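In: with the sequence up front, the predicted model follows.
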Amino acid sequence: MFTGIIQSVGRIRSLERRGGDVRLSIDTADLDLSDVKLGDSIAVSGCCLTAVAIDAQGFAADVSNETLSLTSLGGLASGDAVNLEKALRLSDRLGGHLVSGHVDGLGKVVSISADARSQRWTFQVPDELARYIAHKGSICIDGTSLTVNEVEGSRFGVNLIPHTVAHTTFADRRPGDAVNLEVDVVARYIERLLGAGAAPKLDEAFLKSHGFA
């Protein structure tokens, strides 16, 4: 599990094709890996990857076909920037929201506009994910925990403060770029419960307050 609070921006060192899969080698910049061991999880632009090799400059991870098909990782090239976060410890502050690192699909940057010192961003999402996104709910974009400002159909907007832009890969993003999306896990479980006929056990006021009823 992760929090969606980016700890460092790293760079892709190499992508090595291995029998259809890809081994990513990542320069982790100033991210401290002294407490990371082989087999630990690190979120790379929102994708939970397992460290299979660690050195003084960074780590390597194998990326499966499933992950390549659902995320932007397959389109990365040497030198590209990626958001990095080490796995959550039980003693850590939960500054964002609970993030699994399991990307649900790809979205697209529609527009970026200035709003005082902040920026307003609009994203397009696949129709099958739009129902999980609620006004003032949480969304994880390229591993970054953000609050949804507004929702209209399959589009939603967020506000990015200067700190977020400066310390993530949002500084490099432009309209038309693809982004990794992970919807709030609470929405997924509520849908599952409703589909299983458990709706009478859920409090109606709770559902309405979270935008699901």
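Out: That came through, no problem.
In: CA atoms for contacts and neighbours, from now on please.
Out: Fine.
In: can you pull out the strands in the protein?
Out: 8-18, 21-27, 41-44, 47-54, 58-63, 81-86, 105-115, 118-124, 138-141, 144-152, 155-160, 178-183 (DSSP state E).
In: and the comparison structure, right after this:
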Amino acid sequence: MYTGIVQAVRPLADVSVYPGGKTFTVTFTDQLLADLKLGASVNIEGTCLSVTGIAGDHVTFDAMNATLERTNLGALEAGQNVNVERSAKMTDENGGHPIAGHVATTAALEEIRVADDGAYIRFRVPEDCAKYIFPRGFLAVNGCSLTVAEVEENLFTINLIPETLRQTTFPRYKAGDRLNIEVDHQTMVLVDVIERTVARVMPGLAEKGR
């Protein structure tokens, strides 16, 4: 489990291909390395990955093709930076919201604005995922806990404060790039239960609403 508060932006030292996936080598700080063990779960750019190797400050993670296809990790290249968050302890303060690092979908970034008078990202998600996202609701984008500001059907806008820009990889993204999206799990369950209940109790109304 993670909090969605990115602990560091770290460089990818290497990206290598193996049969069935890719290995990502991330350069960790001493703080991130503290008590880190093989098999530990780490949130990398919004995706929960397991540590497969530790050599000095280089930490490796393997991602199978299924993960690469469902996230934006497949587009990462050596030299780029990634958001990093170690898994949270029960005693840790949660300044964001509980996230699992299980990417629900990727979103197409339509616009990003970074300026002194304000910054925001605007992205579009598949329609089947849009029903889980609400104004002022929680959303994890590339592993960062954020609040939805505006909703226009399946187009969403999130405002970014300067500290978020400083502490994340958002500034390197551009229109056309893909973002990793994790919707709030409780919201997803609630919406699905309501839909199934309505479909069972009032099938005619449910069909009309589609």
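Out: Perfect, I can see it now. Quick caveat: nothing in here was measured; it's all calculated off a predicted structure.
In: tm score of chain vs chain?
Out: Remark: TM-score between the superposed chains equals 0.88 [TM-score structural alignment, normalised by the length of the second structure]; 199 aligned residues with a C-alpha RMSD of 1.8 Å.
In: about what we covered before: mean neighbour count and distance to L98 of the first structure added to the strands of the first structure, as TSV?
Out: Formatted as TSV, the strands of the first structure follow (neighbours: other C-alpha atoms under 10 Å; distance: least, C-alpha to C-alpha, whole Å):
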stretch	mean neighbour count	distance to L98 of the first structure
strand 8-18	18	18
strand 21-27	21	24
strand 41-44	23	13
strand 47-54	20	13
strand 58-63	22	23
strand 81-86	25	13
strand 105-115	17	18
strand 118-124	19	21
strand 138-141	25	9
strand 144-152	19	9
strand 155-160	20	18
strand 178-183	25	10
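In: report the central residue of the first structure.
Out: The structure's the first structure has its C-alpha centroid closest to G143; by C-alpha atoms, centre = their mean the separation is 2.7 Å.
In: ok, the closest residue to that residue other than its chain neighbours to D40 of the first structure distance?
Out: Nearest-residue entry for G143 of the first structure: G46, 3.3 Å, with adjacent residues in sequence omitted and distances by C-alpha to C-alpha, 6 or more residues apart in numbering. Separation of G46 of the first structure from D40 of the first structure (C-alpha to C-alpha, to the nearest Å): 15 Å.
In: S138 of the first structure now?
Out: 26 Å.
In: list the contacts of the residue nearest to the centre of the first structure.
Out: 4-6, 43-47, 83-85, 101, 180-181 (C-alpha atoms under 8 Å, 6 or more residues apart in numbering).
In: what does E195 of the second structure give?
Out: Under the criterion of C-alpha under 8 Å, 6+ apart, the neighbours of E195 of the second structure are A206.
In: can we see that at 10 Å?
Out: Going by C-alpha atoms under 10 Å, 6 or more residues apart in numbering, E195 of the second structure touches V189, A206.
In: same question, the one 3 residues further on
Out: Shown here is V198 of the second structure, whose contacts under the criterion C-alpha under 10 Å, 6+ apart are D192, G204, L205, A206, E207.
In: swap in 8 Å and give it another go.
Out: V198 of the second structure makes contact with L205, A206 under the criterion C-alpha under 8 Å, 6+ apart.
In: related to what we said a few turns ago, got CSV for the contacts of G143 of the first structure, with distance to G153 of the first structure too?
Out: What follows is the contacts of G143 of the first structure, written out as CSV (distance: C-alpha to C-alpha, whole Å):
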residue, distance to G153 of the first structure
G4, 25
I5, 27
I6, 28
A43, 29
V44, 29
S45, 25
G46, 24
C47, 26
N83, 28
L84, 30
E85, 31
G101, 25
N180, 19
L181, 16
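In: closest to T147 of the first structure out of those?
Out: The closest of these to T147 of the first structure turns out to be G4 (C-alpha to C-alpha; 11.2 Å).
In: T144 is in contact with the closest one, correct?
Out: Yes: contact criterion C-alpha atoms under 8 Å: G4 of the first structure and T144 qualify, at 4.5 Å.
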